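Asker: The following block contains a protein sequence and its predicted model.
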Amino acid sequence: MTQPLGWHWEWVRPEPLEFHRLQRTLPRYRWWRPLLTVGLATVLYVVFTIIVFAVLGAVIALRTSTTGLLAWADALTTMQVTDPMTLAVLLGSVILMAPAVLLAMLITGMRPWRHVLSVEFRLRRRWLLWCLWPAVAVFVGTQALFTAFDAVGALVAGDVAVTTSATTASGWVGWPVYGVSVVVILLLVPLQAATEEFVFRGLLLQTMGGWVRPAWVAAIPSIVLFTMGHGYGWWGQASIIVFAITTVVLAVRTGGLEAGIALHVVNNLISFLVSATGLTGDDTVSGGADSPVLLFQELVLCGAYLWWVRAAAARCRLPNRYNPAAAPVPVWDATPVATSAPEELR
């Protein structure tokens, strides 16, 4: 006599998930919850920003005068990075996104929030520290290479007096002001860069990744919004797109934000340290970034760093996927199995 096995429980291990799909692992995940988180984080960020700027404006108005307040507002409008106060406010306004996002995630139940950091649900500090040195090497090497190309090109063209933005400008701010700017940059730029990675390559990428499987589709809103947050010219914006794509690829292929944070921190640190001197010919955040050379330079920099870091991650077998634990799943088995007949039927 035969009969089907019927329903029974089997331990099944779900398929590994890439970094951009990690929201699917959250116990309280629903399709609408990440959308609610993004909306609430936006509202909280606006509220935090209004409060901070209102307090700063009141303090400046009380300590100086209406003229001083207007001058400070003008410096903020033009985003002058040679002024330490303006620089601190600009960087701080970006950093405010981090508490807004964290608070929104806690309120909406997107826990544990560390899924935004890596497939190991933590910031892999040793990997982050290692990524800093190739970022420095590639950035400095690229700058030196293109500076040499500029010099050779000028000499070949017969321009003996090679002019660059650093030599034509005469706006040195002085050591006291620059010293304060250096302190502000060293303290706030790492937080600013990490915040942008946390928000754009973390929350936004994973929000879309919870809905769609292909990483390139999930990356589109993150790349678009990140690019819109910069005010460069056409070539400068194109270089930002290259940077955003690179950090998305790094996040997905290395399984975390660390490599992108390292590149972002080094890029912004060196850029701000140079711009804050006043010798670059443009003391605004956007700078004079509108040249096809800038795009080509960004392609070389990001390509070299991406190749270097991905090779290192493969060598050290860095986890880039999350492996969920096996769980009991009800399974219907219609395969007939032989059973013995009851005693009375024998």
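Answerer: Nice, I can see it.

Asker: From now on I want contacts and neighbour counts done on CA atoms only, so please keep to that.
Answerer: Will do.

Asker: Quick check: chain neighbours aside, which residue is closest to residue 114?
Answerer: Spatial nearest neighbour of residue 114, excluding adjacent residues (CA to CA, 6 or more residues apart in numbering): residue 121 at 4.9 Å.

Asker: And residue 23, by the same measure?
Answerer: Residue 23 sits nearest to residue 210 (CA to CA, 6+ apart), 5.8 Å away.

Asker: In three-state terms, label the residue nearest to residue 114 for me.
Answerer: Three-state assignment for residue 121 (DSSP: H, G, I helix; E, B strand; the rest coil): coil.

Asker: how about the strands of the stretch 1-150 of the chain, start to end?
Answerer: Assigned by DSSP state E, counting those that start in this stretch, the strands in the stretch 1-150 of the chain fall at 2-12, 17-18.

Asker: Below is an additional structure, to be compared with the one above:
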Amino acid sequence: MGPTAWRDPLPPAGSEYHRFFRTPRNVWWKGVVAIGSFVVGYLLITSALTVAAMIIDFATGRAAWESVSTGAVEFTPALFLATNIGNALAIPLAMLVQWLVWGQPVRWLHSVTGYVRWRLMARSALIVVPLWIAYMVISAVAFPAPAGTPSGGGFTAESVALLIIMLLTTPLQAAGEEYGTRGLIMRAAGSWVASPLPGLIIAALVPSVLFMLAHGAGDPWLNVYYFLFGVTMSILAWRTGGLEAGIVLHAVNNMLAFGVVILAGQEINLDRSAGVGGAFMLVPMAALLIVTAVLVLFARRWQVQRTYQPISPA
């Protein structure tokens, strides 16, 4: 076997992002191996970092074993940092799996152009940030906190630490989730079906279900929200030919959500148990759909490249 016999060629010209692994030498088992390898690797990395953070918190007295048994685990700076770094490491993990399974250069994970389109990210941010702030204001007015809700313990040194961690690592955390789910898993699933429309449906459903399950919510409203979040990110990857717009929306959502809690001096305690959600979740779901639609419309207006186009040699 020659040194490049195991490598898959790049897809045919005109291939969309989610069909990038549908190459002339396509075999179904590569998608299964890729998804399985990524999930196992991701769980090992995040579990190891989480355990290390909790050991630090226990040793310093920041957390107690009783909090683990009751499920009321607060996001301390150590645990917040471990969670974000664990998700950020999904970027090199997804790249490694792509290279090992398909042998394609890792730069093609970014987009159909083979590079990160920073201008598209900046343009997307100019749209997403004001729209997402408007959504949060509307949500706060429509669903105000109940009277007597604790306002938090004030702005402390720990709040400053959480804010710095959020600013420096949350964009990477959001990007990691996009590279793993929409970058690797979406395209691995999209390689299974030859027909375009069924292939798109499978490519969107598989990562969206895994994204929902990864959040471990026990509330049906939250599960619907996480699934819809995954679907909208898949639509953005499909309609823009890459991960940039989805990363921006994902990062803005997470940073504003965490930022409001931190600046209010409150604990970051992600309670996803049954009964936490409700009809109010229709507001963020509607916001997701509206912002996604606006981004898709502008991407079309900007004539964003959506398909792979080989560069002819000079």
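Answerer: Thanks, I have the structure now. Since this is a predicted model, take the numbers as computed values, not measurements.

Asker: mind checking how far the spatially most central residue of the first structure is from residue 241 of the first structure?
Answerer: By CA atoms, centre = their mean, the first structure has its centre lying nearest to residue 197, at 1.7 Å. Distance of residue 197 of the first structure to residue 241 of the first structure, given as CA to CA, to the nearest Å: 14 Å.

Asker: What of residue 272 of the first structure?
Answerer: Applying CA to CA to residue 272 of the first structure and residue 241 of the first structure gives a distance of 20 Å.

Asker: next one: residue 328 of the first structure
Answerer: Counting by CA to CA, the separation of residue 328 of the first structure from residue 241 of the first structure is 44 Å.

Asker: Ok, residue 120 of the first structure next?
Answerer: According to CA to CA, residue 120 of the first structure and residue 241 of the first structure sit 28 Å apart.

Asker: ok, residue 328 and residue 241 of the first structure, which is more surrounded?
Answerer: More crowded of residue 328 of the first structure and residue 241, by other CA atoms under 10 Å: residue 241, with 19 against 11.

Asker: Counterpart of that one over in the second structure?
Answerer: Using TM-score structural alignment, the partner of residue 241 of the first structure in the second structure is residue 227.

Asker: residue contacts, its match?
Answerer: Residues near residue 227 of the second structure by CA atoms under 8 Å, 6 or more residues apart in numbering: 208-209, 211-212.

Asker: so which of those residues is the most crowded?
Answerer: Neighbour counts for these peak at residue 208, which has 25 neighbours (criterion: other CA under 10 Å).

Asker: Look at that residue and tell me its secondary structure.
Answerer: helix.

Asker: now the helices for the stretch 101-250 of the first structure?
Answerer: 125-156, 165-168, 175-196, 205-209, 215-228, 234-254 (DSSP state H, counting those that start in this stretch).

Asker: How about residues contacting the third one?
Answerer: Helix 175-196 of the first structure is touched from outside by 82-84, 87-88, 91-92, 94-95, 97-98, 261, 264-265, 268-269, 272-273, 276-277, with contacts defined as CA under 8 Å, 6+ apart.

Asker: among the strands of the stretch 1-150 of the first structure, which is nearest residue 311 of the first structure?
Answerer: strand 17-18 (18.1 Å; CA to CA).

Asker: Which other helices and strands does the closest one contact?
Answerer: strand 321-322 (3 or more CA pairs under 8 Å, 6 or more residues apart in numbering; DSSP states H and E).

Asker: Comparing the strand it packs on with the second structure, how large is the average distance?
Answerer: Comparison of strand 321-322 of the first structure with the second structure after fitting gives an average deviation of 1.2 Å (mean CA distance after the TM-score superposition for the first structure).

Asker: residues in the second structure aligned with that strand?
Answerer: Using TM-score structural alignment, strand 321-322 of the first structure pairs with 307-308 in the second structure.

Asker: now swap in stretch 90-106 of the first structure and tell me
Answerer: Counting by TM-score structural alignment, stretch 90-106 of the first structure corresponds to residues 83-99.
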